[in-house]
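Undergrad: The following block contains a protein sequence and its predicted model.
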Amino acid sequence: MTNFIKSVDERTNLAGTNRLELLLFSLGEDMQTGREEVFGINVFKVREVMSIPEITQAPDMPASVEGMISLRGHLIPVVNLAKFCGLQIKEPPKIMIVTEYNNMMQGYLIDSVDTILRLDWNKVKTPPEMLSEQMGGVVTAVTELEDNRIVMIMDVEKVLADTAQDTSKEQWFNDVAAAEKREATIFFADDSLVARKQISRTLDHMGFTHVSANNGLEAWNKLKDIAQRAEVTQKPVSSFIQLILTDVEMPEMDGFVLTKKIKADSRFDGIPVIMHSSLSADSNQNLGKNVGADDYVPKFDPTHLSEVINKNLEGDVKQLGNK
């Protein structure tokens, strides 16, 4: 396992360009279906793969959280993913993936790891509604392997929200900065249902109108429609939307490609684009700079997000990386 851990650690530090690297893993054989489903998580979110350490039980934890571990000075929750997904697995989990995203660490108990798969984002699709409902909404995207197996990419924002962050409470949004520029319309794209709800609540607290899309390709098509409507009415696009907020990881078209397309289209001149992602490493922020993003905000801090939105709407910002 040592060589495999080294491979994961090395690839986690890679800065890809418009491609996705997935760590494929299994939760074990489901006793109800007899199948061993394949799941995937972005390698950029994986810190290491390790044997399961001693877990300390803690009170008042969700049912899928086995407890806490201390790892190099960090106290992190450990989630049994099979329990979280509502699966009845024959054997107990054997190893743990240590993840870091949204500026938080979690341990995921799983059965086994398979390989690292590199693929184009256009091969990653939105899951069928039936599959998403069957897995309790935890699947945010799917892709098909050459051997016809389906890989289910997990919505890590949902796992984090349901096990570590209670973003449903109103006090989570108490410090959201009020809108400094009134009557603005914000366009945002995110494939995670949890993230879309979080963003919507933030914008509602700010008093903004908002329009959303579920992935990058849908966002680009909607933005082109808005631009065409602007041309017909002989108005600038900025009279319809005043800011664009985009996730990075999205099926069919990622946020880097979406941002590049927006910045290459003169019809969107003057409209700031903010990247909003659980991938908060410097390498990802540098990629955002390279495609022309005006700002990059790690998920999910509604107060920080509202402050950055206000700053960009007021025009008090230079392009990302040149501040």
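TA: Arrived safely.
Undergrad: From here on, just use CA atoms for contacts and neighbour counts.
TA: Will do.
Undergrad: Now do stretch 302-316: everything it contacts.
TA: 172-173, 175-181, 198-199, 202-203, 206, 242-243, 272, 274, 294-295, 297, 317 (CA atoms under 8 Å, 6 or more residues apart in numbering).
Undergrad: mind listing which of these are in helices?
TA: Judged by DSSP state H, helices contain the following of the contacts of stretch 302-316: 198-199, 202-203, 206.
Undergrad: Output those in a markdown table; the columns should cover distance to Val124.
TA: Formatted as a markdown table, those follow (distance: CA to CA, whole Å):
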| residue | distance to Val124 |
| --- | --- |
| Gln198 | 24 |
| Ile199 | 23 |
| Thr202 | 28 |
| Leu203 | 28 |
| Met206 | 33 |
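Undergrad: putting a second one here so we can go through both:
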Amino acid sequence: MAGILDSVNQRTQLVGQNRLELLLFKLNNRQRYGINVFKVREVLQCPPLTSMPKLNKLVRGVAHIRGQTISVIDMSMATGGRKIEDIKNAFIVIAEYNRSVQGFLVGSVERIININWEAILPPPEGAGKASYLTAVTEVDGELIEILDVEKILNEIAPAREVVREDMAEELAKHDASLDDKIIFIADDSSVARSQVKKALSSLGLEIEAAKDGREALERLKEIASETGDVTDKVGVIVSDIEMPEMDGYTLTAEIKSTPELAKLHVVLHTSLSGVFNQAMVKKVGADDFIAKFHPDELATAVKKWLDKSAEN
């Protein structure tokens, strides 16, 4: 298990080709779940956990790993299941989301699979708003569920979603030519879409959202067919990177290679972080990269590109 992620750096060429690799794991039953390898720092057998006062009930304790104190979240409890009892034989997936490092307690960790984003599909419509799924896929005839980790983390430690009041007043000032423009959002997480909408509402413009890259691309092309150039209607698009059917890198590349969409400013907004992603931003032609989730930073970045739209 210690070497399961040893070759992760050799896999970076998958990103930008609408492909990803999932680390498969189980919780308390036979159901398999997946997490993007690029979110994962390390996988290790669960070390002793230290209880601390006033921890959220979903946090089983903290682990001291390589000089860092990491909260360990029971992923079974976090998704409405029973707690993982046999901690000594369980594993921790150390992952980085939204600029912080967490430990996810899981029953077992299995293998890494290579898959195309087109094979990652939205959860069934019947899953409902209470579902913790952000996507599903099929491997060897078995359903793999991909959890909405951002929803889980937001329930444990809710993020500030609105821009500071003093900043909001400044951001609301914009060129009159932008009054009829919309801000477009593409994100597969319902929690993330809600957060982004609230953060950008301070800009005072209409906001439209899509659940994945393919849906966003189709809608942008539809707008372009009505106007001749998508920027006649859309001021900027804020897109997640990890999305079913078409990821944000591929969406960006499609936008920049399509004449009627090419002038659109693309801001990639993702819980993935690091130097590698900065390089990918340049490779696919995105205009900016903002790590999730800081409402002031996001709104300021979007305002910058809206202002540039007004200048053009």
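TA: The structure has been received and is ready for your questions. All values derive from a computational prediction rather than experimental measurement.
Undergrad: TM-score for the pair, please.
TA: Here the TM-score for the pair of chains, by TM-score structural alignment, normalised by the length of structure 2, is 0.89; 301 aligned residues with a CA RMSD of 2.3 Å.
Undergrad: List only buried entries from the contacts of stretch 302-316 of structure 1.
TA: In the contacts of stretch 302-316 of structure 1, burial by neighbour count holds for 172-173, 176-179, 198-199, 202-203, 206, 242-243, 272, 274, 294-295, 297, counting by 16 or more other CA atoms under 10 Å.
Undergrad: Okay, helices next: where are they in the stretch 151-300 of structure 1?
TA: All helices of the stretch 151-300 of structure 1, identified by DSSP state H, counting those that start in this stretch, fall at 156-163, 193-206, 216-232, 255-264, 282-290.
Undergrad: relative to helix 255-264, how tilted is the third one?
TA: In this structure, helix 216-232 of structure 1 runs at an angle of 20 degrees to helix 255-264, with axes from the mean of the first three to the mean of the last three CA atoms, to 10 degrees as the basis.
Undergrad: Contacts for helix 216-232 of structure 1 next, please.
TA: With CA under 8 Å, 6+ apart as the criterion, helix 216-232 of structure 1 contacts 188-190, 212-213, 236-237, 240, 246, 250-255, 258, 267-268.
Undergrad: do that again at 6 Å, thanks
TA: 213, 236-237, 252-254, 258 (CA atoms under 6 Å, 6 or more residues apart in numbering).
Undergrad: So which of the residues you listed is the closest to Thr126 of structure 1?
TA: Checking the contacts of helix 216-232 of structure 1 against Thr126 of structure 1 by CA to CA gives Glu252 as the nearest, at 7.8 Å.
Undergrad: Alignment lookup: the closest one to structure 2.
TA: Using TM-score structural alignment, the partner of Glu252 of structure 1 in structure 2 is Glu245.
Undergrad: quick one, what contacts its match?
TA: Counted by CA under 6 Å, 6+ apart, Glu245 of structure 2 has contacts 117-118, 120-121.
Undergrad: before we move on, what about Ala130 of structure 2?
TA: Going by CA under 6 Å, 6+ apart, the list of residues near Ala130 of structure 2 is empty.
Undergrad: Let me know the secondary structure of it.
TA: Secondary structure assignment for Ala130 of structure 2 (DSSP: H, G, I helix; E, B strand; the rest coil): coil.
Undergrad: okay, stretch 34-46 of structure 2 sits on what stretch of structure 1?
TA: Taking TM-score structural alignment, stretch 34-46 of structure 2 hits residues 40-52 over in structure 1.
Undergrad: Please apply the same query to stretch 98-105 of structure 2.
TA: Taking TM-score structural alignment, stretch 98-105 of structure 2 hits residues 102-109 over in structure 1.
Undergrad: Residues contacting the matching stretch, please?
TA: 76-80, 93, 95-99, 278, 299.
Undergrad: Among these, give me the pair with the biggest separation.
TA: So, the contacts of stretch 102-109 of structure 1 by CA to CA: farthest apart are Pro93 and Lys299, at 28.9 Å.
Undergrad: more neighbours, those two?
TA: Neighbour tally, Pro93 of structure 1 and Lys299, criterion other CA atoms under 10 Å: the higher count belongs to Lys299, 23 against 19.
Undergrad: buried set for stretch 80-87 of structure 1?
TA: 80-85, 87.
Undergrad: Oops, could you answer that again for stretch 82-91 of structure 2 instead?
TA: 83-84, 87, 90-91.
Undergrad: Over to stretch 219-236 of structure 1?
TA: Quick answer for stretch 219-236 of structure 1 (16+ other CA under 10 Å): 219-220, 222-224, 226-227, 230, 236.
Undergrad: Between these, which sits nearest Phe25 of structure 1?
TA: Ala219 (30.0 Å).
Undergrad: Identify the residue of structure 2 aligned to that closest one.
TA: In structure 2, Ala219 of structure 1 lands on Ala216 (TM-score structural alignment).
Undergrad: Any figure for the gap between that match and Ile115 of structure 2?
TA: Noted for Ala216 of structure 2: a distance of 21 Å to Ile115 of structure 2, by CA to CA, to the nearest Å.
Undergrad: what does Ala157 of structure 2 give?
TA: In terms of CA to CA, Ala157 of structure 2 sits 31 Å off from Ile115 of structure 2.
Undergrad: next one: Val302 of structure 2
TA: For Val302 of structure 2 relative to Ile115 of structure 2 (CA to CA), the value is 32 Å.
Undergrad: who has more neighbours, these two?
TA: Val302 (24 against 17).
Undergrad: Map the more buried one across to structure 1 for me.
TA: In structure 1, Val302 of structure 2 lands on Ile309 (TM-score structural alignment).
Undergrad: Confirm that match sits in a helix?
TA: Yes - under three-state DSSP, Ile309 of structure 1 falls within a helix.
Undergrad: how near is it to Lys123 of structure 1?
TA: Counting by CA to CA, the gap from Ile309 of structure 1 to Lys123 of structure 1 is 32 Å.
Undergrad: re the thing from before, in TSV: the helices of the stretch 151-300 of structure 1, plus distance to Asn18 of structure 1.
TA: Formatted as TSV, these follow (distance: least, CA to CA, whole Å):
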stretch	distance to Asn18 of structure 1
helix 156-163	20
helix 193-206	21
helix 216-232	12
helix 255-264	7
helix 282-290	10
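Undergrad: For Thr12 of structure 1, find the nearest of these.
TA: helix 282-290 (10.3 Å).
Undergrad: tell me which residues in that closest one are buried?
TA: Buried-residue list, helix 282-290 of structure 1, by 16+ other CA under 10 Å: 284-289.
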